[in-house]
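Asks: next input, structure requested:
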Amino acid sequence: MLKQVRRRTFSNWPHRDSPSRAQMIDAGFFNCNVGDRVICVYCNIICQQWTPHADDPCEIHKTLSPKCPYVMGKLTQRETTSISILNENFSSNCSSANAADDTIRSNEIVVTVACHSGFIEIPKRHATFANWPKETLPAVDDLVRAGFFYTGNKTIVTCFYCNGSLQNWGANDNPTIEHARWFPYCAYAKQLCGDDLYRKIQESKRAARERAQASDPTNNTNPSTQKLQITNESALSRFVAARLDLPISQRLLDQNFKLSIIKRCWEDQLRLKQDDFETDSDLLMACIILQKQIDHINGKKENIIVPSIRMRQICESEQAEARAAASALIPSPVRSLVAAPSDSSNVEMSVTSQSSNIESNSKDCTTTAKSNPTITSAEPMQTNATTLTNPCAICMSEEKRLACIPCGHLATCVPCGHSLRSCPICRREIEAFVRVYI
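Replies: Model prediction:
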């Protein structure tokens, strides 16, 4: 979910009290990792030098950018509004009477690059199951929908996206649940499950691991993650160089992000937080934020807003307009006695350097043994077509769940969406997907 990515950008927020990180998150801002600089990726306003206990981020965002999609959808009450899911470059619009009540939520961004590009399309995965064993096993349609193609060896299937493999299937196993259980970093599996089901799967997995550890007194495994030991710039360079070889970094290069942008994001993340990005979406958003700062600041300090100064300027301008309007209503003999408003003074704004944050590693792995599932899906795997409110444009048997990036069209369910290379509505090439909750 994008809000979780936004929350993680504020892990080093310098203000302890007001404006707090919670206020910034609710206002729709992302932290830029440069002092208290923040940015809205929807309308691109950039603010810094917040006044403690005086500036209200929500009110400032609404005042400075009233037409921002986030402001219109989240911060203001309107009868009918249009909500942009991610930002102005890849948005999905939906009319709703309760837009401010979070009727639409979006999951993390998933790029289209897959480990096995030859099996992205559903029919091609389905064709590999021609020799699938006749014994009691999960249905082929369920395996294909879960992202698997048949390797032709025993009951081993492999995910087209993450390259994870599973075998030893039971008749009652749910392929989607098992996929997310054994390969929690597979972005396709996470999108397919949705937030609620994915969370339940991982909670069940952690609970089972804790029970196993509690029953084994010899197990001294510490599940907590350790900070990276970055002692100097030379060590930082080595860490960054290793991460530039990761698949996610290479995919971002393929999406036309400059190497200098990706490298800077890794440097800032490791230097400031001594830890990797939590998800691939965190790194992607870090690159977007840094690129937006470069594009919209453009070396001009006046493009960075100091909230208190800008709000004072707006207030003075409104007062001047009110006085001018009142003066126009006074008869001409009296009007000459009305004093003219004084000009507002120019205030110079100070600035600092560019920067940003975010990501994690997706991993390829093979599992050769697994246990039976203990979780049932929070949403049905198949939906009766007669009850659909917004059917997939491809299969017409499931609800639309994926918005295409960059065009933003909400067109398909998760399996059908990942089978496409171009948007079925506008035919624009798809670079990534985001799961949308309506």
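
Asks: from here on, contacts and neighbour counts on C-alpha atoms
Replies: Will do.

Asks: C-terminal to whichever strand or helix holds Ala411, what's the next element?
Replies: Assigned by DSSP states H and E, Ala411 belongs to strand 410-412. Elements were assigned by DSSP H and E; along the chain past strand 410-412, the next helix or strand is helix 414-417.

Asks: to compare against the first, here's the next sequence to fold:
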Amino acid sequence: MISRIDLRGRTLSRRELLAELPRAEVDVEHAGATVAPILEAVREHGAAALRDLAEKFDGVRPEHLRVPAEALQRAVSTLDPAVRAALEETIARVRRVHAAQRPADFTVELAPGAQVRQRWIPVRRVGLYVPGGLAVYPSSVIMNVVAAQEAGVGALAVASPPQKDRDGLPDATVMATCALLGVDEVYAVGGAQAVGMFAYGAAGQTDADGETLCEPVDVVTGPGNVYVAAAKRLVRGVVGIDAEAGPTEIAILADGTADPVHVAADLISQAEHDPLAASVLVTPSVELAGAVEAKLVDLVDSTFHRSRVATSLSGSQSAIVLVDDLDAGLEVVNAYGAEHLEIQTVDAAALAQRVTSAGAIFVGAFSPVSLGDYMAGSNHVLPTGGCAHFTSGLGVHSFVRAVQVIEYDADALATVADRIVAFADAEGLPAHGDAVRARF
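Replies: Got it, this is the predicted structure:
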């Protein structure tokens, strides 16, 4: 069901190691050719194009592109009490963690009368995308909205695909979660066209009930399929984006002390998302590898999405990687840069401190990725495809900009004037120096 990659006794360069490791193949470039005309149609034709594209891709032509306020409130009123309690607990935990992420302003006094301040300013408006394909993700509503709210963003819009069985409205739990978070600007728009709507807007156009439609945003965030990723790539520069999210990934670094049932269950939990999802176990224990393989056979057969899970686990993106020891395993997971990295070993906390590339790290047997997906308080919108080597998961930092404020008085400028002139002359830009001389 799941393949093995044996790296024991081999000394590999970083390049060779990356070539050996499994990874989902996602052709964003190819998807871009499909997405480009969609974005152009939205830019040129706004609401009319959004309705046409919904009919084409979602099988329904929404009466309301902007979800009416009464539909949001109705979704809250009909929410299962147990689900509501889970949503509210998640919101509270995620809000506490993200409130602590707010960066602090600072002031540096370089000399009397010479001051540089740094301010963190939230972006004006953001567009948050929530998928609705193989699964629906009210949890992603929380992760995106709370981070933006705690950053101080003034205007938030959420888009999620229209559902045929809901008369063209988004999923009811997604709508209810928006309402619980105080978000009233919600659109029944899916896929690449939602990214286009956020980037270009449909300003000046009205919905069936006269509601003005989406104004352009400054930043687009949220996960999605390859077409959403391609759309983000194409509008980057028109707007900011969080990342080009690919299929979800889990890597588990485990030794012989790990429980094979826990490991197998966690591999399956990520495989459940998508046939392209990657589930990777890295271990020096042949015994654990064999036990996990056996448990996978049992557990996959009884899981709800067994076909999807089996496709994911048997794909080239998933594997059990055998290594000589935990040091070698650490080298592998750092090279892999997983979206989610679990460490189930002796002294897992110390090993976690040595991890340099991961979207999020889950330490010990009782910190499964499922905890982070819902209730840990951390953000589950994380870098995939090795992007953890150079970028972070979603957070308050995704919605703020650092702006430096420079304030010198005459004496402070005079102190460094000659050096500025010398520097400007050295760069062949004498007018720079003249701009300083002019003040004296």
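
Asks: quick one: TM-score?
Replies: Once superposed, the chains reach a TM-score of 0.23 (TM-score structural alignment, normalised by the length of the first structure), with 163 aligned residues with a CA RMSD of 7.1 Å.

Asks: by contact count, what packs against the strand holding Ala411 of the first structure?
Replies: The contact analysis (3 or more CA pairs under 8 Å, 6 or more residues apart in numbering; DSSP states H and E) places strand 410-412 of the first structure against strand 402-405.

Asks: wait, isn't Ala31 of the second structure in contact with Ala230?
Replies: Yes. Here Ala31 of the second structure lies in contact with Ala230, judged by CA atoms under 8 Å, at a distance of 6.0 Å.

Asks: between these two, which is the more surrounded one?
Replies: Of the pair Ala31 of the second structure and Ala230, Ala230 is the one with more neighbours under other CA atoms under 10 Å, namely 26 against 16.

Asks: who's in contact with the more buried one?
Replies: Applying CA atoms under 8 Å, 6 or more residues apart in numbering to Ala230 of the second structure gives the contacts 28-29, 31-32, 35, 192, 244.

Asks: rebuild those as TSV, extending it with secondary structure and distance to Leu253 of the second structure.
Replies: Rendered in TSV, the data for these read as follows (DSSP: H, G, I helix; E, B strand; the rest coil; distance: CA to CA, whole Å):
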residue	secondary structure	distance to Leu253 of the second structure
Val28	helix	29
Glu29	helix	32
Ala31	helix	33
Gly32	helix	35
Val35	helix	37
Ala192	helix	35
Glu244	coil	26
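
Asks: looking at those, which is nearest Leu413 of the second structure?
Replies: Distances from Leu413 of the second structure to those, taken as CA to CA, are shortest for Glu244 (44.7 Å).

Asks: for the second structure, just list every one of the strands.
Replies: Taking DSSP state E as the test, the strands found in the second structure are 4-6, 106-111, 114-122, 125-129, 155-160, 186-188, 219-221, 240-241, 249-254, 278-283, 319-322, 340-344, 360-363, 400-408.

Asks: buried among the contacts of Ala230 of the second structure? Make that a ChimeraX selection.
Replies: Burial among the contacts of Ala230 of the second structure is assessed by 16 or more other CA atoms under 10 Å; the matching ChimeraX selection reads:
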select :28,31,32,35,192,244
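
Asks: ok, the contacts of Ala230 of the second structure vs Ser140 of the second structure, which is closest?
Replies: The closest of the contacts of Ala230 of the second structure to Ser140 of the second structure turns out to be Glu244 (CA to CA; 15.4 Å).

Asks: out of the strands of the second structure, flag the one nearest Glu89 of the second structure.
Replies: Nearest to Glu89 of the second structure among the strands of the second structure is strand 360-363; the distance by CA to CA comes to 20.0 Å.
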